[in-house]
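A.B. asks: Here is the input, now give the coordinates:
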Amino acid sequence: MKIALLGYGKMGKVIERIALERGHEIVLRKSGKDTFEGLEHADVAIDFSIPDAAVSNISTCLDNNIPVISGTTGWLENYDKMVALCQEKNGAFIYGSNFSLGVNIFFQLNDYLAKIMSKIGQYKVAMEEVHHTQKLDAPSGTAITLAKGIIDNSDYSSWALENAKDDEILIDAKRIENVPGTHSVFYNSDVDTIEIKHIAHNREGFALGAVVAAEWIQGKKGVFTMKDVLDLK
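C.D. replies: Below is the predicted model of the structure:
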């Protein structure tokens, strides 16, 4: 499989190494203002860039009939536009707030716990996410996905970074050097706390999941998620 890497920072380099180990070829490494030269040779593109570049990267791939996997967060106000473009072009697109296989299992666990806890009134939910200081968006895309999972399965209506109302989930977003990503969900009552947590030890899990998704999307058309890739639906 020939891969275009859109975003060649720390994550892009880990994806490159894992892709090469799995027998794939890198035909484009794009950073900053680099051109898309070489994209035409790609079987798939993997976008781990920055919020300001994601829409351009995804659009260019879909316009050129290149399936695209995007793990860039912080641009989701344009997600519906990218879905519409994918459908218009009869393309293939996967966005994931987190491609880690473990995190996607964690998402399922979070949804299930939210369903249970929604029937028990004395608990108040809160979340914490911790990332490295280079992460540009807060809260993380993973935290937003977790919050949405709770909202979809409970009476909560939204999330907030501070001064959360009774129907909002408080997300405490912290930035600390050299933390790949830690996400915690707490259900607090006067008598106890229930906590579920995912701790990433390095970038390997995110990168492996993105490559697995790129392998899976070959020959497919449509808009998918990691639930499709891992058959978790």
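
A.B. asks: CA only for contacts and neighbour counts going forward, please
C.D. replies: Fine.

A.B. asks: mind listing what residue 168 touches?
C.D. replies: Under the criterion of Cα atoms under 8 Å, 6 or more residues apart in numbering, the contact partners of residue 168 comprise 156, 157, 158, 159, 160.

A.B. asks: tell me the secondary structure for residue 23?
C.D. replies: coil (DSSP: H, G, I helix; E, B strand; the rest coil).

A.B. asks: Not counting sequence-adjacent ones, nearest residue to it?
C.D. replies: In space, residue 23 comes closest to residue 1 once its chain neighbours are excluded; the distance is 7.8 Å by Cα to Cα, 6 or more residues apart in numbering.

A.B. asks: Using the centroid of the chain, identify the residue furthest from it.
C.D. replies: The outermost residue of the chain, judged against the average C-alpha position, is residue 191 (34.2 Å), by Cα atoms, centre = their mean.

A.B. asks: Next up, the contacts around residue 95.
C.D. replies: With contacts defined as Cα under 8 Å, 6+ apart, residue 95 is in contact with 69, 70, 71, 224, 225.

A.B. asks: isn't the second one right up against residue 99?
C.D. replies: No - with contact defined as Cα atoms under 8 Å, residue 70 and residue 99 do not form a contacting pair (9.3 Å).

A.B. asks: Residue 146 belongs to a helix, doesn't it?
C.D. replies: Yes - secondary structure assignment places residue 146 in a helix (three-state DSSP).

A.B. asks: Now it: closest residue in space that isn't a chain neighbour?
C.D. replies: Among residues not flanking residue 146 along the chain, residue 107 sits closest, at 6.3 Å (Cα to Cα, 6+ apart).

A.B. asks: and what of residue 14?
C.D. replies: Of all residues not flanking residue 14 in the chain, residue 207 sits nearest, at 6.2 Å (Cα to Cα, 6+ apart).

A.B. asks: Now do the same for the one you found: helix, strand or coil?
C.D. replies: Residue 207 ends up helix, using three-state DSSP.

A.B. asks: Please give the structure of this sequence too, so both can be compared:
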Amino acid sequence: MKIALLGYGKMGQVIERIALERGHEIVLKKDEFNTYDGLSTADVAIDFSVPTAAVSNISSCFHANVPVVSGTTGWLEHYDEMEALCNEKQGGFISSSNFSLGVNIFFELNEYLAKIMAQFDSYKVSMEEIHHTQKLDAPSGTAISLAKGVIENSTYAKWTMEDPQPKEIHIKSKRIGDVPGTHTVTYDSTVDSIELKHTAHNREGFALGAVIAAEWLAGKKGIYTMKDVLNLESK
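C.D. replies: Model (predicted):
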């Protein structure tokens, strides 16, 4: 399979290594200093760039008739626009805040736990995410996805980074050293606490999941999620 890498930072380099190990070919390594030359020859593109480049990268893929997997966060105010363009161009698209296989299992557990805890008003939910100091957005896209998972399965209405009001989920963001990513969902009451936690040890899991998603998406049309890739469905 021929892959275009859109974004060639630390994540892009790990994705390149894993893709090559799995027998794929890299036909483009796009950064801020070069063009999209070679994109049209790709079977699929993987975008791990920066928020300011994501929309250009994704739309270029749709115009070139190349399915695209995007793991860039911080640009989702333009998601509806990209979704419409994908449908217009009959493209293939997967956007996820986190491609780690473990994190996507964590998402499912989070939704299942939220359904259970919705019955118990004595527990208040909060979240904490910790990432490396180079991460540009806060809270992380993964934390936002976790919050949405709770909101969709409970009576909580929104998330906030400020002091929470009733029915708001507080998210605390920390930026420390070279931490790949740690996310904790806590249900706290006066008598006990329940924690659901995922700790990434390195970037390998994110990169492997992105390559697996690209392998799955190649040749497909439509808009999908990691639930489709991994055949996951909350019960």
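
A.B. asks: Superposed, what's their TM-score?
C.D. replies: These two chains, once laid on top of each other, score a TM-score of 0.99 by TM-score structural alignment, normalised by the length of the first structure; 233 aligned residues with a Cα RMSD of 0.6 Å.

A.B. asks: that older thread, any idea which element the residue farthest from the centre of the first structure lies in?
C.D. replies: When secondary structure is defined using DSSP states H and E, no element contains residue 191 of the first structure, which sits outside every helix and strand.

A.B. asks: next one: residue 66 of the second structure
C.D. replies: Using DSSP H and E, no helix or strand contains residue 66 of the second structure.

A.B. asks: Find the residue closest to it in space, skipping its chain neighbours.
C.D. replies: residue 44 (5.5 Å).

A.B. asks: Run a quick check on that neighbour versus residue 212, I expect a contact.
C.D. replies: No - counting by Cα under 8 Å, residue 212 is not a contact partner of residue 44 of the second structure; they are 11.5 Å apart.

A.B. asks: out of these two, which sits in the more crowded spot?
C.D. replies: Set side by side, residue 44 of the second structure and residue 212 give different neighbour counts by other Cα atoms under 10 Å, the larger being at residue 44 (28 against 18).

A.B. asks: hmm, back to that, derive a PyMOL selection command for the buried subset of the contacts of residue 168 of the first structure.
C.D. replies: What follows is the PyMOL syntax selecting those of the contacts of residue 168 of the first structure that are buried according to 16 or more other Cα atoms under 10 Å:
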select buried, resi 156+158+159
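
A.B. asks: Report the separation between the residue nearest to residue 23 of the first structure and residue 59 of the first structure.
C.D. replies: 21 Å (Cα to Cα, to the nearest Å).

A.B. asks: Counting residues, name the longest helix you see in the first structure.
C.D. replies: As far as residue count goes, and with DSSP state H defining each element, the longest helix of the first structure is helix 101-117.

A.B. asks: Onto which residues of the second structure does it map?
C.D. replies: Aligned by TM-score structural alignment, helix 101-117 of the first structure corresponds to residues 101-117 of the second structure.

A.B. asks: contacts for the matching stretch?
C.D. replies: Stretch 101-117 of the second structure is contacted by residues 98, 123, 145-146, 149-150, 153-154, 185, 196, 198, 205-206, 209, 226-227, 232-235 when judged by Cα under 8 Å, 6+ apart.

A.B. asks: Write the ChimeraX selection for whichever of these are buried.
C.D. replies: Here is the ChimeraX command that picks out the buried ones among the contacts of stretch 101-117 of the second structure, judged by 16+ other Cα under 10 Å:
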select :98,123,145,146,149,150,153,154,185,198,205,206,209,226
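
A.B. asks: Can you list which of the contacts of stretch 101-117 of the second structure are found in strands?
C.D. replies: In this view, the contacts of stretch 101-117 of the second structure that belong to strands under DSSP state E are 185, 196, 198.

A.B. asks: My read is that the last one contacts residue 182, right?
C.D. replies: So the one you mean is residue 198 of the second structure. Yes - the criterion here is Cα under 8 Å, and residue 198 of the second structure meets it with residue 182 at 5.8 Å.

A.B. asks: so how many other residues sit close to the residue nearest to residue 195 of the second structure when sequence neighbours are not counted?
C.D. replies: Computed as Cα to Cα, 6+ apart, the closest residue to residue 195 of the second structure that is not its neighbour in sequence is residue 186, at 4.5 Å. Under the neighbour criterion other Cα under 10 Å, residue 186 of the second structure is assigned a count of 17.

A.B. asks: surely residue 186 of the second structure meets residue 196?
C.D. replies: Yes - the pair residue 186 of the second structure / residue 196 is scored as a contact, 6.5 Å apart, by Cα under 8 Å.

A.B. asks: any idea how far the residue nearest in space to the middle of the first structure lies from residue 106 of the first structure?
C.D. replies: The residue lying closest to the centre of the first structure (Cα atoms, centre = their mean) is residue 97, at 1.3 Å. Per Cα to Cα, residue 97 of the first structure is found 13 Å from residue 106 of the first structure.

A.B. asks: Next up, the contacts around residue 52 of the second structure.
C.D. replies: For residue 52 of the second structure, the contacting residues are residue 75, by Cα under 8 Å, 6+ apart.
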